[in-house]
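Chemist: this one's structure only:
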């Protein structure tokens, strides 16, 4: 096998910002102010459990658009994908970068916890247990937590590859530290959300009432914070515009989507392309790539394999003219 390498580009990727803090610290406000920047294009705002989207539109200069959804996971994830596609269109057209705001990721994880709790309560053994004692404690088993984490990771893969500026808000609080499930006398700051939220963000900012913003950590050469060595950095009156363009030095002309190389990520990318395919020719291209990568029969948790997804999408597009469908039917027939 021939070794394949390339030199690093040294360009700054599109940032995924985590903006967290205590109550009324200005997290949503900061995101709304970013939309007023003349350095960004459309700002798309997904209000997820916070309720600030309509009122904050009155902030001087704010010019974001509220993304409509019905509160369900399928509806929200569909709109996140649509925002991703719009951001890519803007990049391809040479327009100013799109900003996507998720307000908030605390509500996202709360919804997922409620979803798996409801699933646990509907199981036969638990349902009978609750019939005898409505106050009985119901344990959420690992397989259900895997479902919740799987959904969260699906969302994060889109946000981590967003071809523009993505902003996630979350609640944070000083809490009592636990040791093996028991409280201790130690205090620690905790971001309220899925446990890997801060890891997945490329920049972590904390806001507090009456305090200057802090950059807690940043995957950046230019931010002046060496990971694992430097303490959090306070930046007086820092705005998100200043953070993205001046501190991180993100240049829309050279910015790129972060690259990941795991098999699961590859499969999810292919499944996403299948879902967006608008023609049989596109499906044929995905099928050939999946076959070359040897992932045709690979899927994700509780989901279809790439091959199954292609076949299902082909049925949706079966109304296409026969001349277009014949090459794909031939390719798909070879895979079965």
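Modeler: Arrived safely, thanks for sending. Please read all numbers here as calculations on a predicted model, not as lab measurements.

Chemist: going forward, measure contacts and count neighbours with C-alpha atoms only.
Modeler: Will do.

Chemist: and the strands in the stretch 1-150 of the chain?
Modeler: 16-21, 43-47, 65-66, 99-103 (DSSP state E, counting those that start in this stretch).

Chemist: can you redo those strands as JSON lines with mean neighbour count?
Modeler: Shown next, in JSON lines, are the strands of the stretch 1-150 of the chain (neighbours: other C-alpha atoms under 10 Å):
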{"stretch": "strand 16-21", "mean neighbour count": "27"}
{"stretch": "strand 43-47", "mean neighbour count": "24"}
{"stretch": "strand 65-66", "mean neighbour count": "16"}
{"stretch": "strand 99-103", "mean neighbour count": "26"}
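
Chemist: dump those into CSV; add distance to residue 211 as well.
Modeler: Below are these laid out as CSV (distance: least, C-alpha to C-alpha, whole Å):
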stretch, distance to residue 211
strand 16-21, 11
strand 43-47, 26
strand 65-66, 29
strand 99-103, 21
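
Chemist: among the ones you listed, which is nearest residue 238?
Modeler: Taking C-alpha to C-alpha, strand 16-21 is the member of the strands of the stretch 1-150 of the chain nearest to residue 238, at 12.2 Å.

Chemist: next one: that closest one to chain centre, how far?
Modeler: 12 Å (C-alpha atoms, centre = their mean, to the nearest Å).

Chemist: stretch 260-268 now?
Modeler: Counting by C-alpha atoms, centre = their mean, stretch 260-268 is centred 15 Å from the centre of its parent chain.

Chemist: now stretch 87-104
Modeler: 14 Å.

Chemist: ok, residue 233 - contacts?
Modeler: With contact set as C-alpha atoms under 8 Å, 6 or more residues apart in numbering, residue 233 has these partners: 214-216, 225.

Chemist: for those, which one is nearest residue 237?
Modeler: Of those, the one sitting nearest to residue 237 (C-alpha to C-alpha) turns out to be residue 214, at 9.9 Å.

Chemist: structure B:
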């Protein structure tokens, strides 16, 4: 895809018409926008192109581009060429479309305020959301042209303009500006500037044969598109068709839904295991031992596989199961900690010959539900690890859009919260809570202090929200956040607040909204849904206070 930009009457269209007669290509499809001279250049010596008709609307122009891009090669196997004349008119068309919408909006606002409509045709503002629409439509044309397996020539106007300084004042320096969408030079293979009649300069060219950096301007004497294509090696290419695979962002929907289904299944399994454990029915010891062994020997990320085993069964249940391990007989939760100590930070086992893992850190977790007693393990009680502080994990960068809660009041957190109507109407707590306790009584607000850095406040907000999510999906908090705790971690403060946790919170939000609705709290569901994809949410404390959390 070549951008042929030039000043007025510099020979852009002439060169494109002359190229249609090259023996490097088969047919040439000429898509004209606003120039009205397409038939005129048919008299250029050797020119042989076909005008592609359209009605001037964006949709019809897009259909014309798609039709031309998918035309098959001839029997000689030579690629077809497409000429779009001009890209400047196309960008003006997209801007004019949004100007019409902006004028209509202005007239509607005037009518609503009972004011006379403006008679000034320039009295409107094209908003940023409208420019985004124009850019998306522009991208549809570019994407259609990329599917073409032959040369594409895009003609565009170019003007010499004055450079302004940082204060907005004009300087004596001047530069060349292409009249089209500003990213166009980055979308094409290379740019040819015609700064006068047939005075050509190369300004950026992606090619192993003719490599010109974007910041370089190289004179190109004897310019013709046929010569340029030969210098790029088009005459030496085989007849194989070029393949272009367009990005498919819609494929993320299937991936996202599959991950939500996996999380829902995992949490459902954990809830069922807890219910069975409350009746004294624990998972089979050999089944759990095999699951831990398979995770330890997996070819993928062993750390993640081990943590998934813990999340699947629940740390409190695993702590009640005594299993045989290479380190002796111990409870399953400690066995996972032991296996994690032999896993390198990359997620793979430590290589042979490395030092033997030290005893698992931290005491054996106390079971949250009653069950049969567990035989004492042969290992001595290890010394507990010092609990990390609230600092986020290395490399963590807070959401660039994160801003502190505008309603934050340092003294407000010291005051008791008034009773919340939403909290008063809540149903009873899950099985592991007493019947008289409020369902949100075990939650806490994000701890904010005046001296906190923005990243620390963001981490606190994420820890507060992930505890709410654990409660709503019916999974113990430490089981819910097991993938984000260090080996032997037993405190919410040890949650590592990185980008993986941000993704985890986003993925679970739809389930939490559903849980609020099932609890008969549609207003809470509506408010929580407004968090959208923004993690951390600066409004989490306000939301928790409305639920009665203090």
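Modeler: Looks like it came in fine. Keep in mind that this is a model prediction, so the values were computed, not measured.

Chemist: overlay the chains and give the TM-score.
Modeler: The TM-score (TM-score structural alignment, normalised by the length of the first structure) is 0.68; 251 aligned residues with a C-alpha RMSD of 2.7 Å.

Chemist: among the contacts of residue 233 of the first structure, which ones are in strands?
Modeler: Counted as lying in strands by DSSP state E, out of the contacts of residue 233 of the first structure, are 214-216.

Chemist: now, of those residues, which are buried?
Modeler: 214-216 (16 or more other C-alpha atoms under 10 Å).

Chemist: what's the closest of the strands of the stretch 1-150 of the first structure to residue 200 of the first structure?
Modeler: Comparison of these against residue 200 of the first structure by C-alpha to C-alpha identifies strand 16-21 as nearest, at 8.2 Å.

Chemist: what sits up against the closest one?
Modeler: 27, 159-160, 162, 165-173, 191, 198, 201-208.

Chemist: that one to strand 99-103, inter-axis angle?
Modeler: For strand 16-21 of the first structure against strand 99-103, the angle by axes from the mean of the first three to the mean of the last three C-alpha atoms, to 10 degrees is 40 degrees.

Chemist: now do the contacts for whatever residue of the second structure lines up with residue 201 of the first structure.
Modeler: Aligning on TM-score structural alignment places residue 201 of the first structure opposite residue 188 in the second structure. Contacts here follow C-alpha under 8 Å, 6+ apart; on that basis residue 188 of the second structure touches 1-3.

Chemist: just residue 155 of the second structure next, same as before
Modeler: Residue 155 of the second structure touches 3-6, 12-13, 83-88, counting by C-alpha under 8 Å, 6+ apart.

Chemist: in CSV: those, plus distance to residue 245 of the second structure.
Modeler: Putting the contacts of residue 155 of the second structure into CSV (distance: C-alpha to C-alpha, whole Å) gives the following:
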residue, distance to residue 245 of the second structure
3, 21
4, 25
5, 27
6, 31
12, 30
13, 30
83, 22
84, 22
85, 25
86, 26
87, 23
88, 27
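
Chemist: pick out the most distant pair among the residues you listed.
Modeler: The most distant members of those, if one measures by C-alpha to C-alpha, are 6 and 83, lying 15.1 Å apart.

Chemist: now do the helices in the stretch 151-300 of the second structure.
Modeler: Remark: helices assigned in the stretch 151-300 of the second structure by DSSP state H, counting those that start in this stretch are 184-187, 225-231, 251-278, 285-296.

Chemist: nearest to residue 304 of the second structure, of those helices?
Modeler: Residue 304 of the second structure sits nearest to helix 285-296 of all these, at 8.4 Å, using C-alpha to C-alpha.

Chemist: equivalent range in the first structure for that closest one?
Modeler: Under TM-score structural alignment, there's no match for helix 285-296 of the second structure.

Chemist: list the buried ones in stretch 137-144 of the first structure?
Modeler: Result for stretch 137-144 of the first structure [16+ other C-alpha under 10 Å]: buried residues residue 144.

Chemist: Provide the aligned range in the second structure for that stretch.
Modeler: Under the criterion TM-score structural alignment, stretch 137-144 of the first structure matches residues 123-130.

Chemist: so what touches that stretch?
Modeler: 98-99, 102-103, 106.

Chemist: now do the contacts for the equivalent of residue 47 of the first structure over in the second structure.
Modeler: By TM-score structural alignment, residue 47 of the first structure lines up with residue 32 in the second structure. Going by C-alpha under 8 Å, 6+ apart, residue 32 of the second structure touches 38, 51-52, 84-86.

Chemist: residue 2 of the second structure -> the first structure?
Modeler: Using TM-score structural alignment, residue 2 of the second structure pairs with residue 17 in the first structure.

Chemist: run a quick neighbour tally on the equivalent of residue 45 of the second structure over in the first structure.
Modeler: The alignment partner of residue 45 of the second structure in the first structure, by TM-score structural alignment, is residue 60. By the criterion of other C-alpha atoms under 10 Å, residue 60 of the first structure has 10 neighbours.

Chemist: what's the answer for residue 84 of the first structure, then?
Modeler: Counted with other C-alpha under 10 Å, the neighbours of residue 84 of the first structure add up to 22.

Chemist: tell me which of the strands of the stretch 1-150 of the first structure lies nearest to residue 84 of the first structure.
Modeler: strand 99-103 (8.3 Å).

Chemist: and the closest one, which stretch of the second structure?
Modeler: Going by TM-score structural alignment: strand 99-103 of the first structure matches residues 81-85.

Chemist: equivalent analysis for stretch 327-334 of the first structure, please.
Modeler: Going by TM-score structural alignment: stretch 327-334 of the first structure matches no residues.

Chemist: aligned partner of residue 17 of the second structure in the first structure?
Modeler: Checking TM-score structural alignment: residue 17 of the second structure goes with residue 32.

Chemist: distance-wise, check residue 207 of the first structure relative to residue 247 of the first structure.
Modeler: 17 Å (C-alpha to C-alpha, to the nearest Å).

Chemist: okay, those two: which has more neighbours?
Modeler: The neighbour comparison of residue 207 of the first structure against residue 247 (other C-alpha under 10 Å) goes to residue 207, with 23 against 16.

Chemist: isn't the more buried one up against residue 26?
Modeler: Yes. Residue 207 of the first structure is within contact range of residue 26, at 6.9 Å (criterion: C-alpha atoms under 8 Å).

Chemist: need the contacts of residue 188 of the second structure in CSV with distance to residue 511 of the second structure, can you?
Modeler: Below are these laid out as CSV (distance: C-alpha to C-alpha, whole Å):
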residue, distance to residue 511 of the second structure
1, 46
2, 49
3, 49
